[in-house]
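Visitor: Next come a sequence and a model predicted from it.
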Amino acid sequence: MIHFAIVGCGHIANKHIEAIAMTEGAKLAALCDTNIARLSELKERNNVPVFSNMTDMLEQELPIDVVCICTPSGLHTGLAVEAANAGKHLVIEKPMALTLDDVDAITQAVRRNGVKATVVHPNRYRPAIRYLQDALSRDAFGKLSHVNVAVRWNRGQAYYDQASWRGTHAMDGGVLMNQAIHSLDLLIWLFGPVAEIKSFVDTRIRDIEAEDTAVAVLRFSNGILGIVEATTTIYEQNLEETISVFGENGYAVIGGRTANWIKQWKSASITEEEINRVIQEVDLDPFGVSGHQRIIENLVHAIQEGIEPDITLEDGREAVKLVVDIVSKGKAELYC
C-alpha cells in the first residue's frame, strides 16, 4: 500500500482525494493546509490526520510515502524540495514551478534523494487526445503543415479577487502558466520540442500583474508550424479549448469548452467507418477515467516496480520553459 499526503487543500485537492480513493494500492494518510476551517471539513469527511504545517506533518511517525503538492504555484518549490529531502515521492500540480531555476531545484532534490516524482498534466489521458496520439503515431495525416491550440476562457475579475495571490507573477503566473499550460504540454508531447518562437503577451482587461492574453507562432524542431492563442478575457463564460492538426492527408480538430470532443476528423488512411466509431466512443465517454487517477495509478506502479513515471520532471520542465520563452519574447516584442 502506498500512502499519500496532500499539501494544499483547495479545489484541486478534491481531485487528488478522489483519485487516491479510486486507485488500488493507494491510501490517503494525511492532509495539510493553513486554512483550519477547510481542514476540519476534510478531516471529518476523510477521517485522516490533518496539519497546518508540512514540516510538522513530516516529523510525525505517519506512513507517508508520497506528498501531493497542491498549493498555489509559487509555493511548489520549497514544499517539493522539503518533501524530497524527507525521502517522500512527489505528485506536483501544474505548473511544476514558475521559474526554470525553481524547476531545476526540485529536480536536483528528487535526484539527490532518490525519490520519484511526476507532474500533473492530466489532459494527456483524455480519450480524444489518446486517439489523436495513436493517429499521429500511425502517420494518419501524412506530413503535417501546422497545428493550433486555442484556450478561450473566462476568468472574471471576481475570480482573481478571491485571493491576493491570483494573477501575480510570484505565486500564480498568467494565462499561459495557469490555464493554457496543459495545451502547451500537449503540443510538446505530440509534436516535439519547439525551436523558434514569435509572440505577444499583454494584460488587456483583467486587473492583475500577469498577462491575461497571449498569442504566439511556433516552429517545432521538425519544421511543423504552430499557433497558440490563450486568454481569460472571454465574455461571461468559457468559450472553447481546441487543438487542431493539419496535414497533407487529413486533419483533426478536438474541442468543446474543454478539449474532450472530436469536432472534425478526416484521414486518407482511416476509413469513414472507423472515424465514426471513434467519434461515437468519445461522445459516449468524453472524459474517461480521470487524468488525476491515471497519474496516481502510474506513480503507484512506478514506485512498486522501481521505474520512472510516464510524466517526468523533464516533461514538466519543457512545459514551463515554453511558457517562460513565450512570455519573455512576447514582452520584448510588446515594449520594443
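Guide: Done, it's in. Numbers count the residues shown, from 1 in each chain.
Visitor: hey, let's count contacts and neighbours off CA atoms from now on
Guide: Will do.
Visitor: what are the ranges of the strands in the stretch 201-336 of the chain?
Guide: With DSSP state E, counting those that start in this stretch as the criterion, the stretch 201-336 of the chain has strands at 213-220, 225-231, 240-247, 250-255, 261-267.
Visitor: another structure for you, compare them:
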Amino acid sequence: MAIRNVAVVGLGIGRGHIAEGYSAHPDKFRVEAICDLDSERLSAVGDDFVVPVRTNRFDEILAMPEIEVIDICTPPGVHLDQILAALAAGKQVICEKPLVGSLADLDRVAKAEAAAPGRVMPIFQYRYGDGLQKARRIVDAGIAGKHYLATVETAWNRGAKYYSVPWRGKLETEFGGVLLTHAIHSHDIMTYLLGPVASVFARTTTRVNPIEVEDCAVASLAMADGSLVSLAATLGSQVEISRLRFCFENVTFESGLKPYAPGDAPWQIIPASPEVAERIEGALADWDPVPSRFAGQLGRYHAALESGGPLPVTLDDARRSLELVTALFASAETGRTVELPIRPDHPKYADWRPQPKAVA
C-alpha cells in the first residue's frame, strides 16, 4: 500500500484536514508541504504536525514533483484557478466546499479533469460516520421502501467575529451564505440518501448579521421520486444543531443533533414491523465501524487511489449539490418554483448570485 504525499493549501479548515484526516491515516498519507498566506499560522501548523515544507506560494507547491495530492482549503473565490492549475500540473486534487462558484465553472473543472491524469474529490465529510452510513446501507438494500417525506434543519450560530474575516459574507468572494457555506452539508446528506431533486421553492433573507449574503432560508422540495422535503437553515440559533428526519414506507431514520457531525451514530432507526427489524438486523450483521468526518472520507479516498475505482465523492456529487444551490437562489430571487436540472441556457447557470438592481 503506497503512502501518498500531500500538500495542504489554506490552513483554516486545512488544519482540520490534517488533524482529523491525514493524522488518522499515517500508513496512507504523509503531509509533506503546507501553504498559507499567514506566516504565523504556517509556522504554527508546520510545527504542530512536523511538516517539512512551508511556503506562502502556491506555485511552489505545484512545482514539487514529490507531491501527488494537493488539498485545496482556501476561500471559495480562488478554488477554480487553483483546481485548474493543480490538474494541469498532473496532481490529484481534493477541494473544500463550495467547489466553485457556478455550474459553468464546475463544467470547466470537469472538462479539465477529463484531460488530466489526476481526479478531483470534493469534500463532503459529513457523509461519514456510522449513523448515516447504516441508513445508506438499509436504503441501498431496498429495505426502506418508498420515501414519503424528509425534514432537514441546519440551525447554527455565526456572529461578528466570524464575519470579521474579509472574504466572508460577501457575494464576490463567498458566493452565498447559509445555503452555500453551511447547510450545503446537510443538503448533500439529503440527496445522498434520496437522489435527485425535481423542483424547489425557496425564500431567503438576511436577519442575523449585516452581510451581503443570506443567513436565514426555508425551502420546499419535490424529489424526482415524488417525495417531499422541507429545508430550514439559520445562522441565528442559540443552540446549534443539524437534524435530519427521513420517513420511508418501512423505516424512519432520524439523525443525532451534532451540528458538525450529523453522520455520526447514534441515528434512530425505527422499523415499521418486527419483520422489517429482522431484515435490518441482517443487513447490518457484518457492519464495520465507519470513521467520522475527514477520517472517513480520506480513508476511502486512499482506497480509491489504490484501486483506481470511483472516488468516494465525485464531481457529479458536487454538481448535484451546486445545482440545488443554484435552483434555491433562483427561486428566492424570482419568487417562483424552479425545475431541475439546471441547463446551460438557464439564466443562473453562469452565476447564481442576484443580479444588480438597475439604477433609475
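Guide: Ah, there it is. What you are looking at is a predicted structure, and each value in this text was computed from that prediction instead of being measured.
Visitor: re the thing from before, got a markdown table for the strands of the stretch 201-336 of structure 1, with mean neighbour count and distance to residue 312 of structure 1 too?
Guide: Listed next are those as a markdown table, based on neighbours: other Cα atoms under 10 Å; distance: least, Cα to Cα, whole Å:
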| stretch | mean neighbour count | distance to residue 312 of structure 1 |
| --- | --- | --- |
| strand 213-220 | 20 | 21 |
| strand 225-231 | 22 | 24 |
| strand 240-247 | 20 | 23 |
| strand 250-255 | 20 | 25 |
| strand 261-267 | 19 | 26 |
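Visitor: And those strands: which comes nearest residue 192 of structure 1?
Guide: strand 213-220 (6.7 Å; Cα to Cα).
Visitor: picking up where we left off before, would you mind putting the strands of the stretch 201-336 of structure 1 into JSON lines with distance to residue 164 of structure 1 alongside?
Guide: Listed next are those as JSON lines, based on distance: least, Cα to Cα, whole Å:
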{"stretch": "strand 213-220", "distance to residue 164 of structure 1": "20"}
{"stretch": "strand 225-231", "distance to residue 164 of structure 1": "20"}
{"stretch": "strand 240-247", "distance to residue 164 of structure 1": "27"}
{"stretch": "strand 250-255", "distance to residue 164 of structure 1": "32"}
{"stretch": "strand 261-267", "distance to residue 164 of structure 1": "35"}
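Visitor: Nearest to residue 290 of structure 1, out of the ones you listed?
Guide: Of the strands of the stretch 201-336 of structure 1, nearest to residue 290 of structure 1 by Cα to Cα is strand 261-267, at 15.2 Å.
Visitor: now the closest one against strand 240-247, angle please.
Guide: Using axes from the mean of the first three to the mean of the last three Cα atoms, to 10 degrees, one finds that strand 261-267 of structure 1 and strand 240-247 are set 10 degrees apart in direction.
Visitor: burial of the alignment partner in structure 2 of residue 191 of structure 1, as a residue count?
Guide: Counting by TM-score structural alignment, residue 191 of structure 1 lines up with residue 194 in structure 2. With neighbours defined by other Cα atoms under 10 Å, the count for residue 194 of structure 2 comes to 19.
Visitor: Let me see the contact set for residue 194 of structure 2.
Guide: 147, 223 (Cα atoms under 8 Å, 6 or more residues apart in numbering).
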